[in-house]
Each structure stands twice: as C-alpha cells, then as structure tokens.
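Asks: just to be clear, the model below is a prediction. Sequence and coordinates:
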Amino acid sequence: MGMQSFLKFTLFLLVACEVKTPLRTPIFDNKSGKQELTVPFDGSVVISRYEIMEGELDANENSLSPIEISNNIRTKNSILYIDISGIPKTNKKQYSIKATTSIGTFYSEPFVYDEDMKKFVLRRAYKPRQFHERYLIHILIGGGILIAIGVVVYAINRRSTKKAIDEESL
C-alpha cells in the first residue's frame, strides 16, 4: 500500500509540474476612451474570479497586492474582458491579472503604463526613457543659451582688450 501511494504521489507531481497557465498573452484595447484588457484563455477552464494586482516594477507574483477584485466575469469565446480604465496611470508600478480558475490560480503576463505612449503595454516591451532622452529638448535649449552667452562674453572681452591695446599704443 505504501508503494502505491508513493506512485500516485509521484504521478500527481509529474502532472502538476506539467500544468501551465491557461492564460494567454493579454491584449490592450482602447474603445471610445474605455481602456479594456482582453485575456485569451484555454477554453477547458472556467474562470470564477479575477483580481487586478499591483506591485513595484520587476516585482514577483508574491509581492503583488490586489487593487480590484471581481466575481463578475465577462467572457466570450474563451476571452476574458476586463475594464482597466480605473487603474492608476503611472509608470512606477506594474500590474498583472490573477485569475482563479477551475484548476488553480494563475497570473497573466505583467503590464505597465507607458506615460510617453499614453497606453498600457506588456512589461517585456516596456523600456523607460533615459533622463537625456526625456529632457533632450531642454538640454539642447540650455546648451544653446550657454553657447550664446559665451560668444557674447567673448566678443565683449575681445572688444575691451582691443580698445585697451589701441589706447596703450597711442
């Protein structure tokens, strides 16, 4: 009896390790100002609840906190529809959908809000702009002003130096 239990447990572990997430890559849609996330999923599972999870950038699933929980599930043709208009529009956080299904709890691929593009994007596709990229126009204008001031100061000094040399030679 002990060996049979061990074999059942081993089989269970093998099956459990093979279970992959039934959630597919999320798709972002902006219909008439309403931002919606569509999450395709394996049609063999039933989603009973979802949570919109929030965390710091590059956070793992264990450090995410729920910001919205819903048992009101809108699905059609194995696609979960979620209104994400209420999610804060900041690029300082990352978000994920935690779906409770008939076979377990799964997380979607994380996504963030890109402030430059003014839309949500997958975390793997997000590259925040560097300081010099974000403020390039300001840097160029400031550099141009400094060069102009330098030219004016040089011209004034040169003129006063030339005037002093001319006065000495007289």
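Replies: It's in. Numbers count the residues shown, from 1 in each chain.

Asks: C-alpha only now, for contacts and for neighbours.
Replies: Noted.

Asks: can you pull out the helices in this structure?
Replies: 2-18, 131-134, 136-169 (DSSP state H).

Asks: and those helices as JSON lines, adding distance to V121?
Replies: Output for the helices of the chain, formatted as JSON lines (distance: least, C-alpha to C-alpha, whole Å):
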{"stretch": "helix 2-18", "distance to V121": "29"}
{"stretch": "helix 131-134", "distance to V121": "19"}
{"stretch": "helix 136-169", "distance to V121": "24"}
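
Asks: for those, which one sits closest to T100?
Replies: helix 2-18 (16.3 Å; C-alpha to C-alpha).

Asks: show me which positions of that closest one end up buried.
Replies: By 16 or more other C-alpha atoms under 10 Å, helix 2-18 has no buried positions at all.

Asks: got another one to weigh against that:
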Amino acid sequence: MRSTPQGSAALGLTEMGEIKQQLAEEAAADAAMDARAKPEAAATVAAAAAAGVQPGAATPASAGRSDTTRVALAPGEGAEVKVVASKDVKIAFDWSVEGGVVNYDTHADAPGISYHGYGKGKGSAREQGTLVAAFDGKHGWFWRNRGTAPVTVVLKTQGAYSEIKRVV
C-alpha cells in the first residue's frame, strides 16, 4: 500500500523524519568539533569540573560507580556527555531537564565506529533506562535546547564504566 503525503503527515512520519535528520546533522557537527579538539589530561579534568561531573562514592566493583552531571544549555546550545565502557556493560541512567525540554540523541562511538545510535527524541523533559554497551567504546547522550530560555540537564548514571566526561 502506498502512502500519500497526507497519510505520512497524519501518521507523524514526516515530523519524525525531520527530527531524525536534524539530530543527525547536529551530531555530525559536534563530531567534527570533537575531531578538531585535542584534549589533554589537565584539560579533561578541568572540563569535567566545569561540566559539574561529580564522582560518586566508592561502591563494590560489581556495581561500578555512580555520577551526577549537570549541564547548563543556553537557547540553541547543545552538549554531550559520554562514559567509557566495555561491551555488554549496563549503565543505568536517569536524566531530567530543569526549566524546559530538550532534543536528545543517545549514541556511541569507538575507533572504526563513527556512530551507533541507541535512541533519539524531541521535546523531552526526562528519560531513564539502562544503556547496554554494544561494544568497547564511548557511550553517551547529546542534548540540544531548542527553547527560548536556558535549561539545565541533570544526568545520573550508575554502572561499571571507567570514565565520564563532557565532550568539548
């Protein structure tokens, strides 16, 4: 059965396609910025502190670690936070937005893998779940504030990941 343009719009497929394309373009632009950045150890520590990454208390090795990260976003601004995790590691996450909603893209990358998507959305004030690392690499969240007022994303993570940081 062929769909007419009105049929696609009625099902919301046109809007979903536009959202997917917009998020992909934003992720590509951010990836290009990442490729140009040359973070050093001191800069990484300073960036983590500036991003509000707060190491959690020591927990048993099986539980891994827990962190709370706060990311302030001006209107139109985007930001990304990633954890470093091995394949099959489970990362429990719960993020919420103070002051509005954001578009998001949960994804991963590793040497030889430029993008692996876990999920995307538009106009969300909160998402929670468990991210299961598809491979050894960096796994995380990208948010963009499309509103007219500043917002703050509060990300809580728990799992056996080795590092968490805001990507420049």
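Replies: Yep, that arrived. Just so it is clear, the model here is predicted, and its values are computed rather than measured.

Asks: so after superposing, what's the score?
Replies: After superposition, the two chains reach a TM-score (TM-score structural alignment, normalised by the length of structure 2) of 0.26; 71 aligned residues with a C-alpha RMSD of 4.7 Å.

Asks: that older thread, out of the helices of structure 1, flag the one nearest L80 of structure 1.
Replies: Set against L80 of structure 1 and scored by C-alpha to C-alpha, the helices of structure 1 come closest in helix 2-18, at 23.4 Å.

Asks: which strands and helices sit next to the closest one?
Replies: If you count contacts as 3 or more C-alpha pairs under 8 Å, 6 or more residues apart in numbering; DSSP states H and E, helix 2-18 of structure 1 packs onto no helix or strand.

Asks: picking that back up, what about the helices of structure 1, which gets the closest to Q35 of structure 1?
Replies: Once the helices of structure 1 are compared by C-alpha to C-alpha, helix 131-134 is nearest, at 25.5 Å.

Asks: the residue most central in space within structure 2: which element?
Replies: Geometric centre of structure 2, nearest residue: W141, 0.6 Å, by C-alpha atoms, centre = their mean. Taking DSSP states H and E as the definition, W141 of structure 2 sits inside strand 137-144.

Asks: out of the helices of structure 1, which gets nearest to E54 of structure 1?
Replies: helix 131-134 (25.1 Å).

Asks: just give me the neighbour total for A51 of structure 2.
Replies: 19 (other C-alpha atoms under 10 Å).

Asks: that one reaches V71, doesn't it?
Replies: Yes. Judged on C-alpha atoms under 8 Å, A51 of structure 2 makes contact with V71 at a distance of 5.9 Å.

Asks: what about the longest helix in structure 2?
Replies: In structure 2, assigned by DSSP H, the helix with the most residues is helix 13-36.

Asks: and it, how far out from the chain middle?
Replies: Here helix 13-36 of structure 2 is found 12 Å from its chain centre; the criterion is C-alpha atoms, centre = their mean, to the nearest Å.

Asks: mind listing what's buried in that helix?
Replies: Buried residues in helix 13-36 of structure 2 (16+ other C-alpha under 10 Å): M16, I19, K20, L23, A24, E26, A27, D30, A31.

Asks: ok, the first one to V84 of structure 2 distance?
Replies: Distance check for M16 of structure 2 against V84 of structure 2: by C-alpha to C-alpha, to the nearest Å, it reads 30 Å.
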